[in-house]
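[1] Okay, structure incoming, though there's no sequence with it:
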């Protein structure tokens, strides 16, 4: 069972690891890639969406949230969040939206959580958290159906080998699962610095019956949707991956796309 001690070990990253402070990140060595088909030997904080300990991960936000803020559900889910640059930035841009970043590798999770705690010490990032999560196995435990407004997938691992195709976070099977968790009319936003990978991702999503590509100017609905998507697309350029790409690669393009979930509303 998940306990407060386990929460502190994961969230603070300090118990038994005194080098986990944000000023000593260089001491950490981490894997650049992980195998989602094998990396599952770790504790997850809940067995179902109703059991997630929001009071532990978002203690201040739960007390100070606006009356219109959604209770008990996430608004923005960043899949493969890495060290959480986007999670921290988007939580500042939308303080009334509950944001969670999901990452499989353990050390980026610890360092990302520590960076969030550093922000919270300054009264920021109260609406953000980072979890160690295998999205191929844990999403049913974490997310309620038709509850997510925005999914973001940024700079995913290419998994170029044919034998690694099942590890990709964009596949017809996973897209059906993402559509299940998105509210009708919710959005999936993607970006990549690799053109061939972007074209593969784009074609895979475009071929799925529950998603259609939209341009920001075409978004019908509230002005908040258009503003939120524009902001998210801008924040994609402020991640460590984007900045590294702009600094080192000859092609400075970050390829982006927005897809709307077109599934019918589930009433059962």
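    Thanks, I have it. On a predicted model such as this, the values are computed, not experimentally measured, just so you know.
[2] only C-alpha atoms for contact and neighbour calcs from this point on.
    Fine.
[3] what does stretch 48-60 contact?
    With C-alpha atoms under 8 Å, 6 or more residues apart in numbering as the contact definition, stretch 48-60 has outside contacts at 4, 7, 45-46, 62, 72, 126-129, 140-144.
[4] what about the closest residue to residue 167 other than its chain neighbours, which helix or strand?
    Distances taken as C-alpha to C-alpha, 6 or more residues apart in numbering put residue 36 closest to residue 167, at 6.1 Å, once the chain neighbours are dropped. No secondary structure element spans residue 36, as it lies outside all helices and strands (assigned by DSSP states H and E).
[5] what's near enough to touch residue 36?
    If a contact means C-alpha under 8 Å, 6+ apart, then residue 36 has 104, 134-136, 167 as its contacts.
[6] follow-up on the earlier one: out of the contacts of stretch 48-60, which sit inside helices?
    With helices taken from DSSP state H, the overlap with the contacts of stretch 48-60 comprises 4, 7, 62, 140-142.
[7] which of those residues count as buried?
    Burial by neighbour count, 16 or more other C-alpha atoms under 10 Å: within these this picks out 7, 62, 141-142.
[8] Pick out the most distant pair among those residues.
    Greatest spatial distance among those (C-alpha to C-alpha): 62 and 141, at 20.6 Å.
[9] Please enumerate the helices of the stretch 101-250 of the chain.
    Taking DSSP state H, counting those that start in this stretch as the criterion, the stretch 101-250 of the chain contains helices spanning 106-120, 139-142, 172-181, 195-206, 223-235, 240-248.
[10] buried residues in the longest one?
    What that stands for is helix 106-120. Those buried within helix 106-120 under the rule 16+ other C-alpha under 10 Å are 106-117.
[11] which among those gets closest to residue 201?
    Top of the list for closeness to residue 201, among the buried residues of helix 106-120 and by C-alpha to C-alpha, is residue 108 at 24.3 Å.
[12] pull the longest strand from the protein.
    Using DSSP state E, we find that the single longest strand of the chain is strand 182-192.
[13] ok, and what's touching it?
    Residues from elsewhere that reach strand 182-192 (C-alpha under 8 Å, 6+ apart): 145-156, 198, 236, 254-265.
[14] Second structure follows, compare the two:
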């Protein structure tokens, strides 16, 4: 009798089996940032046990350097993780089901990496440098990030809040820009992208008017080696892919945190 040949699952088969399905995490597209969402949040960045988020980095002293505000289903985090394996990245998402999906997705990808390292098929990255928290960034951003701790802040396809009376809920506003400038180190970059021209202009006007930010064009950032980040900003999110499928426009605007010189 012929000996039965053993077959090995590929990393793709393992990943498809383990990854969560979005259909089980359905939720409204947007959430009211002014509502009481019964969130637990740290009293300060210093009390956060980052090792629980990034166990592979527990003895390095590293803290998150990239922050994706309103990370949605985590497309940007998953795209950037292999490109910057030594950079810790944190997604912030207010919707409970969506943030749970991202958490489960990261856990599944880490297990996939573990299975691959056990001798199945190698995959390029273990996703130990990405994590997510359910949080309202409009209220609690300084509770997670200390002064000048971030090098990149991402606002990708944020809720446009079309009605004028809702503009105060937009994630880019004069009040919130002070917080973004606080957590972003000098030279750090704010990345914004949207398919809504009015929102694009709104974000540009407010960021340009704020004294601690200056506009930086895409060509300059690519020359500085940030091309892979720009590409991920354009293409990695669910919203970005939808706009691309529908043949819509994407409006990118990036700003650099200004170094302030103080005269004695």
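    Structure received. This is a predicted model, so every value here is computed, not measured.
[15] still on that earlier bit, between the buried ones among the ones in helices among the contacts of stretch 48-60 of the first structure, which sits nearest residue 89 of the first structure?
    Proximity of those to residue 89 of the first structure, judged by C-alpha to C-alpha, is greatest for residue 62, which lies at 19.4 Å.
[16] what's the closest non-adjacent residue to the counterpart of the closest one in the second structure?
    Aligning on TM-score structural alignment places residue 62 of the first structure opposite residue 58 in the second structure. Once flanking residues are discounted, residue 58 of the second structure sits nearest to residue 51: 4.6 Å by C-alpha to C-alpha, 6+ apart.
[17] neighbours around the one you found, how many?
    A count of nearby residues for residue 51 of the second structure, using other C-alpha atoms under 10 Å, gives 15.
[18] what about it, is that helix, strand or coil?
    Using DSSP: H, G, I helix; E, B strand; the rest coil, the structure places residue 51 of the second structure in helix.
[19] any idea which of the ones in helices among the contacts of stretch 48-60 of the first structure is the one closest to residue 228 of the first structure?
    The nearest member of these to residue 228 of the first structure, counting by C-alpha to C-alpha, is residue 62 at 21.8 Å.
[20] ok, which stretches of the stretch 1-150 of the first structure are strands?
    Secondary structure of the stretch 1-150 of the first structure (DSSP state E, counting those that start in this stretch): strands located at 76-79, 99-103, 128-132, 148-154.
[21] Serialize those to CSV and add fields for distance to residue 228 of the first structure and mean neighbour count.
    Conversion of those to CSV gives the following (distance: least, C-alpha to C-alpha, whole Å; neighbours: other C-alpha atoms under 10 Å):
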stretch, distance to residue 228 of the first structure, mean neighbour count
strand 76-79, 11, 22
strand 99-103, 13, 24
strand 128-132, 16, 25
strand 148-154, 9, 22
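[22] For residue 181 of the first structure, find the nearest of these.
    For the strands of the stretch 1-150 of the first structure, distance to residue 181 of the first structure was read as C-alpha to C-alpha. The smallest value, 5.9 Å, belongs to strand 148-154.
[23] What range does that closest one cover in the second structure?
    Going by TM-score structural alignment, strand 148-154 of the first structure sits over residues 150-156 in the second structure.
[24] And residue 163 of the second structure, how far from residue 135 of the second structure?
    Counting by C-alpha to C-alpha, to the nearest Å, the separation of residue 163 of the second structure from residue 135 of the second structure is 24 Å.
[25] Which one of these two is surrounded by more residues?
    Between residue 163 of the second structure and residue 135, counted using other C-alpha under 10 Å, the more crowded position is residue 135 (25 against 8).
[26] Next, the buried residues of stretch 40-53 of the first structure.
    Residues of stretch 40-53 of the first structure classed as buried under the neighbour-count rule (16+ other C-alpha under 10 Å) are 40, 44-45, 49, 52-53.
[27] residue range for stretch 74-91 of the first structure in the second structure?
    Counting by TM-score structural alignment, stretch 74-91 of the first structure pairs with residues 64-81 of the second structure.
[28] The matching stretch spans what distance, first to last residue?
    Taking C-alpha to C-alpha, the first and last residues of stretch 64-81 of the second structure lie 12 Å apart.
[29] can you give me how far it is from the chain middle?
    Taking C-alpha atoms, centre = their mean, to the nearest Å, one finds the center of stretch 64-81 of the second structure at 2 Å from the center of the full chain.
[30] which one of the contacts of residue 36 of the first structure sits closest to residue 247 of the first structure?
    When the contacts of residue 36 of the first structure are ranked by distance to residue 247 of the first structure (C-alpha to C-alpha), residue 104 comes first, at 26.2 Å.
[31] For that closest one, grab the count of nearby residues.
    When neighbours are counted by other C-alpha under 10 Å, residue 104 of the first structure registers 23.
[32] list the contacts for the residue sitting nearest the centre point of the first structure?
    Centroid-nearest residue in the first structure, with C-alpha atoms, centre = their mean: residue 78, separated by 1.2 Å. Residue 78 of the first structure sits next to 87, 99-102, 151-153 when contact means C-alpha under 8 Å, 6+ apart.
[33] Now distance to residue 226 of the first structure too, for the residues you listed, in a markdown table please.
    Listed next are the contacts of residue 78 of the first structure as a markdown table, based on distance: C-alpha to C-alpha, whole Å:
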| residue | distance to residue 226 of the first structure |
| --- | --- |
| 87 | 19 |
| 99 | 18 |
| 100 | 21 |
| 101 | 22 |
| 102 | 24 |
| 151 | 15 |
| 152 | 15 |
| 153 | 18 |
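[34] And the residues you listed, which two are furthest apart?
    Considering C-alpha to C-alpha, no two members of those lie farther apart than 99 and 153, which are separated by 13.7 Å.
[35] Let's have the strands of the stretch 1-150 of the first structure in JSON lines, adding distance to residue 31 of the first structure.
    Written out in JSON lines, the entries for these read as follows (distance: least, C-alpha to C-alpha, whole Å):
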{"stretch": "strand 76-79", "distance to residue 31 of the first structure": "17"}
{"stretch": "strand 99-103", "distance to residue 31 of the first structure": "12"}
{"stretch": "strand 128-132", "distance to residue 31 of the first structure": "14"}
{"stretch": "strand 148-154", "distance to residue 31 of the first structure": "18"}
